[in-house]
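> give me a model of this one.
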Amino acid sequence: MIEGFKFAALEAGQRILAIYEEGFQSVAKGDGSPVTIADQEAEKIVLKYLAEFCADVPVIAEEAMAAGTMPEIGSRFILVDPLDGTREFISRNGEFTVNIALIEDGAPVKGVIYAPVTGELFWAEVGQGAYRAVANGLEYGNVAQINCSVLSEELRVLASRSHRSERTEALLAKLENSSTVAAGSSLKFCRLAEGKADFYPRLEPTMEWDTAAGQAILCAAGGAVVVEGGAPLIYGKLKTPLDKPFANPCFLAVADEKIISHYGLRSGW
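Alright, predicted model coming up:
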């Protein structure tokens, strides 16, 4: 299944790149978030391949959900974000990705993230490690296993480039001996997983398709994604406080769970 995820992400990424180079327009969805033809065409490609190699697994995809299509799910389903970081795509900074993840019993167990502009391809199967490769078209090479770094004297923090609230700024201000870099899309999870950063707090709204593949990769590399109180971020949330299916609560993504206790972040964000 993970090989199918990778191929689907690579092909979708090629179509995204073509649109990126050709030019495009964006429109607002019902929730006010932007969407482009690249989001829509990439999702069609991913769904086509998923229908071929795992037709028995229900798929929750961002643009289909926006159009009102939500299949019934059980304990095992797939989450697709065909273009995570649409705002980054529109601003042309290259920080956008294709995301595909398999959920089992509330946890992401397989995940693929592809960044079309840089060619970076990340994937993981929990229990079998996380990996990074460099893609060229539909092929990839230079495969290397990646691992999170351990807690050091300086905390390397990543914060959202396009979604950053006063609440997040207040939390960042409390972190002693830290440096913060702005970054876009699910690549933030990948930077933690490959040892280039330590901490990513997200106190603004996200959806499950935004985070599932990144969480699978980060956890397989030795990190964690936790909600307030320390429990892991779970998936398949049909009932949420906002009555919005698949909406996530605030969470902290960490390369080393010692960060939570060291900085007193168990609660009270």
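
> going by C-alpha atoms from here, please, whenever you check contacts or count neighbours.
OK.

> residue contacts, the nearest residue to residue 250 once chain neighbours are set aside?
Among residues not flanking residue 250 along the chain, residue 203 sits closest, at 4.6 Å (C-alpha to C-alpha, 6 or more residues apart in numbering). If you count contacts by C-alpha atoms under 8 Å, 6 or more residues apart in numbering, residue 203 has them with 165, 167, 168, 249, 250, 251.

> what is the nearest of these to residue 157?
residue 168 (11.6 Å; C-alpha to C-alpha).

> pretty sure that closest one contacts residue 180?
No. Residue 168 is beyond contact range of residue 180, at 11.6 Å (criterion: C-alpha atoms under 8 Å).

> break down the stretch 101-250 of the chain into its helices, ranges please.
In the stretch 101-250 of the chain, the helices defined using DSSP state H, counting those that start in this stretch lie at 166-173, 187-193, 208-220.

> would you mind finding the most buried of these?
Greatest average neighbour count among the helices of the stretch 101-250 of the chain goes to helix 208-220 (a mean of 29), per mean count of other C-alpha atoms under 10 Å.

> which strands and helices sit next to that one?
If contacts are counted by 3 or more C-alpha pairs under 8 Å, 6 or more residues apart in numbering; DSSP states H and E, helix 208-220 sits against strand 76-84, strand 97-104, strand 107-115, strand 120-125, strand 130-136, helix 187-193, strand 224-226.

> what angle sits between that helix and strand 97-104?
Here the directions of helix 208-220 and strand 97-104 differ by 80 degrees (axes from the mean of the first three to the mean of the last three C-alpha atoms, to 10 degrees).

> so how far is helix 208-220 off the chain centroid?
Using C-alpha atoms, centre = their mean, to the nearest Å, the distance from the centre of helix 208-220 to the centre of the chain it belongs to is 5 Å.

> for stretch 186-204, same thing?
Taking C-alpha atoms, centre = their mean, one finds stretch 186-204 lying 10 Å from the centre of the chain it belongs to.

> and it, how far apart are its ends?
End-to-end span of stretch 186-204 (C-alpha to C-alpha, to the nearest Å): 14 Å.

> ok, stretch 185-196 next?
End to end - C-alpha to C-alpha - stretch 185-196 spans 16 Å.

> what does it rub up against?
Stretch 185-196 has contacts (C-alpha under 8 Å, 6+ apart) with 84-85, 88, 95-97, 99, 113, 115, 122, 130, 146-149, 156, 158, 160, 197-200, 210-211, 214-215, 217-219, 221-223, 253-255.

> drop anything exposed from the residues you listed.
Buried members of the contacts of stretch 185-196, scored by 16 or more other C-alpha atoms under 10 Å, are 84-85, 88, 95-97, 99, 113, 115, 122, 130, 146-149, 156, 158, 160, 197-200, 210-211, 214-215, 217-219, 221-223, 253-255.

> to compare against the first, here's another:
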Amino acid sequence: MTSFDLTPELAEKVKQIAVQAGKKIMEIYDKDFTIYDKSDSSPLTDADLAAHHHIVDGLKAISPLPILSEESADIPWSTRKTWVRYWLVDPLDGTKEFIKKNGEFTVNIALIEYGVPTFGVVHAPAIDKTYVGQEDVGAYSEVNGTQSPIKAKKHTVGETWKIVGSRSHQSSEINKILDALGGENELVAMGSSLKLCLVASGEAHMYPRVGPTCEWDTGAAHAVAIAAGAKVTVLDVENPMDADASPLRYNQKDSVLNPYFLVSC
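Below is the predicted model:
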């Protein structure tokens, strides 16, 4: 087992790695960029690769922990299942949003310990906003160098439900969840891991995900949500308000695909 202590100084260094990766992304954002095809036919841009290399090199320089990144995800399960602590990275979450140039894309770095995301940085370089969360410490957002604590907000009786939805992926099953809630609801569209951050910051009450995601898509924002007082649980569409739903966990199986999940307070 690797001994590791995430000090405030180290947490700050990880945040700066994410911010610097965002700057590399923005160097490409306003230019014409190359789009490659990955094996799953999703787009991969020069920005993904630039951010990936910066993050991996940066984390290796400050930490002995292994790294799982979307752009180097071919690490076999026989190796990954021995990890109790590791960095989980999505160098550019919301590649489709990046290509559309709507600004809703993020750099994501999470620390996973025993299957739980205990620290996360979500940096949105196009809007220069960063979310940071750490277990037993708390969560904050940062804009122009100013940090503001964030806290998830419970829904109150009679209040309109604010439900976060995907900008690029919608599902008919979302209607089952809205029906189960009852009352008035407002669907707030957003791309990338910013969806989880909206719940973490109290700007929305709930984010039900009923489409495919991988662990690196959610790990960092999941950590922010937990630190802000929210919970992320496995979602049963037929019983979305199940109080006994299991927490979403990481690195528990060969596949890196997440089950459907619910972010709520």
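
> after superposing, what score do the chains get?
In this superposition the chains share a TM-score of 0.87, using TM-score structural alignment, normalised by the length of structure 2; 242 aligned residues with a C-alpha RMSD of 1.4 Å.

> residue 133 of structure 1 reaches residue 146, doesn't it?
No. In this structure, residue 133 of structure 1 is not within contact of residue 146 by C-alpha under 8 Å, at 10.0 Å.

> re the thing from before, to residue 27 of structure 1, which of the helices of the stretch 101-250 of structure 1 lies closest?
Taking C-alpha to C-alpha, helix 208-220 is the member of the helices of the stretch 101-250 of structure 1 nearest to residue 27 of structure 1, at 19.5 Å.

> read off where that closest one ends up in structure 2.
Under the alignment (TM-score structural alignment), helix 208-220 of structure 1 falls on residues 215-227 in structure 2.

> superposed on structure 1, what's the mean shift for the matching stretch?
Here the mean offset of stretch 215-227 of structure 2 against structure 1 after fitting is 0.6 Å, by mean C-alpha distance after the TM-score superposition for structure 1.

> can the helices of the stretch 101-250 of structure 1 go into JSON lines with extra columns for distance to residue 107 of structure 1?
Formatted as JSON lines, the helices of the stretch 101-250 of structure 1 follow (distance: least, C-alpha to C-alpha, whole Å):
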{"stretch": "helix 166-173", "distance to residue 107 of structure 1": "25"}
{"stretch": "helix 187-193", "distance to residue 107 of structure 1": "16"}
{"stretch": "helix 208-220", "distance to residue 107 of structure 1": "8"}
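
> for those helices, which one sits closest to residue 41 of structure 1?
helix 208-220 (16.9 Å).

> any chance of a markdown table for the helices and strands packed on helix 208-220 of structure 1, columns distance to residue 41 of structure 1?
A markdown table is the format used below for those (distance: least, C-alpha to C-alpha, whole Å):
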| stretch | distance to residue 41 of structure 1 |
| --- | --- |
| strand 76-84 | 8 |
| strand 97-104 | 12 |
| strand 107-115 | 16 |
| strand 120-125 | 20 |
| strand 130-136 | 20 |
| helix 187-193 | 21 |
| strand 224-226 | 30 |
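
> can you tell which of the ones you listed is closest to residue 60 of structure 1?
strand 76-84 (5.0 Å).

> about what we covered before: pick the one among the contacts of residue 203 of structure 1 closest to residue 26 of structure 1.
Lowest distance from residue 26 of structure 1 to those (C-alpha to C-alpha) belongs to residue 165, with 23.8 Å.

> check contacts around that closest one.
203, 204.

> what's the match for it in structure 2?
Alignment note (TM-score structural alignment): residue 165 of structure 1 maps to residue 171 of structure 2.

> show me the contact partners of the top helix by length along structure 2.
If you go by DSSP state H, structure 2 has its longest helix at helix 8-29. Residues from elsewhere that reach helix 8-29 of structure 2, judged by C-alpha under 8 Å, 6+ apart: 46-48, 50-52, 54-55, 58-59, 62, 91, 98, 101, 106-109, 121-126, 132.

> list buried residues within these.
With burial judged by 16+ other C-alpha under 10 Å, the buried subset of the contacts of helix 8-29 of structure 2 is 46-48, 50-52, 54-55, 58-59, 91, 98, 106-109, 121-126, 132.

> about what we covered before: how close does the residue nearest to residue 250 of structure 1 sit to residue 172 of structure 1?
11 Å.

> can you check residue 187 of structure 1 too?
Using C-alpha to C-alpha, we find residue 187 of structure 1 at a distance of 19 Å from residue 172 of structure 1.

> can you check residue 58 of structure 1 too?
Distance of residue 58 of structure 1 to residue 172 of structure 1, computed by C-alpha to C-alpha: 38 Å.

> residue 142 of structure 1: which of the helices and strands packed on helix 208-220 of structure 1 is closest?
Set against residue 142 of structure 1 and scored by C-alpha to C-alpha, these come closest in strand 130-136, at 5.3 Å.

> now that closest one: buried residues?
By neighbour count with 16+ other C-alpha under 10 Å, strand 130-136 of structure 1 contains the buried residues 130, 131, 132, 133, 134, 135.

> can you report how many residues neighbour the counterpart of residue 51 of structure 1 in structure 2?
Aligned by TM-score structural alignment, residue 51 of structure 1 pairs with residue 60 of structure 2. Residue 60 of structure 2 has 12 neighbours, counted by other C-alpha atoms under 10 Å.

> ok, residue 60 of structure 2 - contacts?
Contact criterion C-alpha under 8 Å, 6+ apart gives no residues in contact with residue 60 of structure 2.

> and what of residue 55 of structure 2?
Applying C-alpha under 8 Å, 6+ apart, we find residue 55 of structure 2 in contact with 17, 18, 21, 91.

> give the aligned equivalent of the last one in structure 1.
Spelled out, that is residue 91 of structure 2. Using TM-score structural alignment, residue 91 of structure 2 pairs with residue 82 in structure 1.

> not counting its neighbours along the chain, what's nearest residue 61 of structure 1?
Nearest to residue 61 of structure 1 is residue 80, by C-alpha to C-alpha, 6+ apart, at 4.6 Å.

> doesn't residue 62 make contact with the one you found?
Yes. Applying C-alpha under 8 Å, one finds residue 80 of structure 1 in contact with residue 62, separated by 6.4 Å.
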